[in-house]
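**Student:** Need coordinates for the following:
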Amino acid sequence: MSITFHSLSVDDAALLLEWRTDPEISRNMFTDLEHSDLSVQRKWVKSVLKRKDYVSFIIHDEGKPVGFLSFNDIDYKNKKCSSGSYIYCKKARLKLAVTLHSYICSFAFYCLGMNKIVNLILDVNENVIKIQQLHNTQFVGVLREHIYKNGEFYDVHIFEQLRSTWEERKQRFQASHMREAFKGWNDRWMK
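**Tutor:** Reported below is the predicted structural model:
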């Protein structure tokens, strides 16, 4: 299996810091790190590992770490969450850009038990907006001048994926394949 997801650990802090401070990655993020120092990054990782509304993974391709995936704002009562991801390695970015959506949906719907994934995407992140459209993810609207970053306002595009709509489409991968890809898919998150 080429793509796997390993639960985030404190040992990943240095790698995340490297990725998160790369201008090509950070330009598409809502925030920039105010303190790009390893001890602060380790504290952040420790804090998110304790949260019940946040689950995250390091994405591996061919056994090498290439990116980050998170599920946040997990609301078990209303069965909705958001997801965020980035692929640091350009070669892997091209390879995984289209298929990553299937993994995200499988984990959110079948492991976390969600009914809806809501994604907020900066307007400058045109490639991810195109990918959302490619997957027929429902475009909800635009929050005008919603994020202020680097002296500029940015619009935020809102997309949502309902479990029922996603299940109507032919799936590229079997459920067992998806489960195997997530090394941390276990009873810890099952609802």
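
**Student:** going forward, measure contacts and count neighbours with C-alpha atoms only.
**Tutor:** Fine.

**Student:** secondary structure class for Lys52?
**Tutor:** coil (DSSP: H, G, I helix; E, B strand; the rest coil).

**Student:** Now do the same contact list for the nearest residue to it once chain neighbours are set aside.
**Tutor:** Nearest non-adjacent residue to Lys52, counting by Cα to Cα, 6 or more residues apart in numbering: Ile74, 7.6 Å away. By Cα atoms under 8 Å, 6 or more residues apart in numbering, Ile74 lies in contact with Lys52, Asp53, Tyr54, Lys80, Cys81, Ser82.

**Student:** One more, so I can put them side by side:
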Amino acid sequence: MTSALTFRLPTPDDAELLLTWRRLPEIAEQSFSEVPDDIDRQRAWIDRSNARTDYVHRIIQVDGIDVGYGSVTITQVDWKIGTIGVYMGDRRGRTGIGALNFAPMLNHCFHTLGLRKLVNQVFSSNDRVLKGQTMLGYRHVGVLREHAVKNGEVKDVHLFEMLAADWAAVRHRFGIFYDMDGRMVGDV
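**Tutor:** Sure, this is the predicted structure:
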């Protein structure tokens, strides 16, 4: 069985879906920001996000089913550095797709957006993502001890980085050479 992994731009009509996902306990506890339960605020956030030039986001689909959300934030425009974030809100799509959804995102970062580096921060309690970062080719930079406070609890934060050259060296393992908009990018 083959599954089609696609991405689509969120619209204000997706506000309820994204807000529901963002407030799921397993997603909320790993998010760095708190999300108020306010649908109008969520709609406004989608509109603002769609208008930004330093932010790219998409709803992740498997076989046409909305299953998750991914974003790229360009944190240092002049230095061509960004960060990515992903969460899977619905498991109706093919399970195990988690690692594969990063390939189009990483292709988008390094080929479409022309970034030269990604830096991600991950809570120490997020075991699945911590393991996934190195599997994707990220380098573990270190741990910021007692760096964040979430719900009154002090948390360690792991730092990971990936250069465009690092992704170029491992992307063939995933066999996905298109970006989040379905464009073939880089050497195939």
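
**Student:** circling back to that earlier point, now that we have the contacts of Ile74 of the first structure, which of them are buried?
**Tutor:** Neighbour-count burial within the contacts of Ile74 of the first structure applies to Tyr54, Lys80, Cys81, Ser82; the criterion is 16 or more other Cα atoms under 10 Å.

**Student:** got the contact list for Cys109 of the second structure?
**Tutor:** Val72, Gly82, Leu115.

**Student:** same thing but at 10 Å, please
**Tutor:** 56, 72-74, 80-84, 103, 115-118, 164, 179-180 (Cα atoms under 10 Å, 6 or more residues apart in numbering).

**Student:** Which of the buried ones among the contacts of Ile74 of the first structure fall in helices?
**Tutor:** Among these, none falls in helices (DSSP state H).

**Student:** Quick check: most distant residue from the centroid of the first structure.
**Tutor:** In the first structure, counting by Cα atoms, centre = their mean, Gly151 sits farthest out from the average C-alpha position, at 25.9 Å.

**Student:** What separation do you get for it and Asp32 of the first structure?
**Tutor:** Shown here: Gly151 of the first structure relative to Asp32 of the first structure, a distance of 12 Å by Cα to Cα, to the nearest Å.

**Student:** for the first structure, what spans make up the helices?
**Tutor:** Under DSSP H, the first structure gives helices at 13-20, 23-26, 38-50, 90-96, 100-106, 126-134, 163-168, 175-181.

**Student:** So which of those helices is nearest Phe5 of the first structure?
**Tutor:** Between Phe5 of the first structure and those, the shortest gap by Cα to Cα is with helix 175-181, which sits at 5.9 Å.

**Student:** Which positions in that closest one come out as buried?
**Tutor:** Met178, Arg179, Ala181.

**Student:** Verify the stated contact: Leu19 of the second structure with Gln42.
**Tutor:** Yes: applying Cα atoms under 10 Å, one finds Leu19 of the second structure in contact with Gln42, separated by 6.7 Å.

**Student:** Give me the common contacts of those two.
**Tutor:** Val35, Pro36.

**Student:** Have a look at the two and say which one is more surrounded.
**Tutor:** Gln42 (21 against 18; other Cα atoms under 10 Å).

**Student:** Just give the closest residue to the more buried one, not the sequence neighbours.
**Tutor:** Ala15 (5.5 Å).

**Student:** In JSON lines, list the buried ones among the contacts of Ile74 of the first structure along with distance to Ile3 of the first structure.
**Tutor:** Formatted as JSON lines, these follow (distance: Cα to Cα, whole Å):
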{"residue": "Tyr54", "distance to Ile3 of the first structure": "21"}
{"residue": "Lys80", "distance to Ile3 of the first structure": "25"}
{"residue": "Cys81", "distance to Ile3 of the first structure": "23"}
{"residue": "Ser82", "distance to Ile3 of the first structure": "21"}
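
**Student:** Mind picking the two most distant members of those residues?
**Tutor:** Maximum distance among these (Cα to Cα): 12.0 Å, for Tyr54 and Lys80.

**Student:** Give me the common contacts of these two.
**Tutor:** Counting by Cα under 10 Å, 6+ apart, the residues touching both Tyr54 of the first structure and Lys80 are Asn72, Asp73, Ile74.

**Student:** Next step: these restricted to strands.
**Tutor:** Using DSSP state E, Asn72, Asp73, Ile74 are the members of those that sit in strands.

**Student:** Contacts only, for the first one.
**Tutor:** By Cα under 10 Å, 6+ apart, the residues touching Asn72 of the first structure are 48, 51-56, 80-84, 117-118.

**Student:** repeat that for 8 Å
**Tutor:** Here Asn72 of the first structure is in contact with Asp53, Tyr54, Val55, Cys81, Ser82, Ser83, Gly84 (Cα under 8 Å, 6+ apart).

**Student:** ok, for it, nearest residue in space, not its chain neighbours?
**Tutor:** Tyr54 (4.4 Å).
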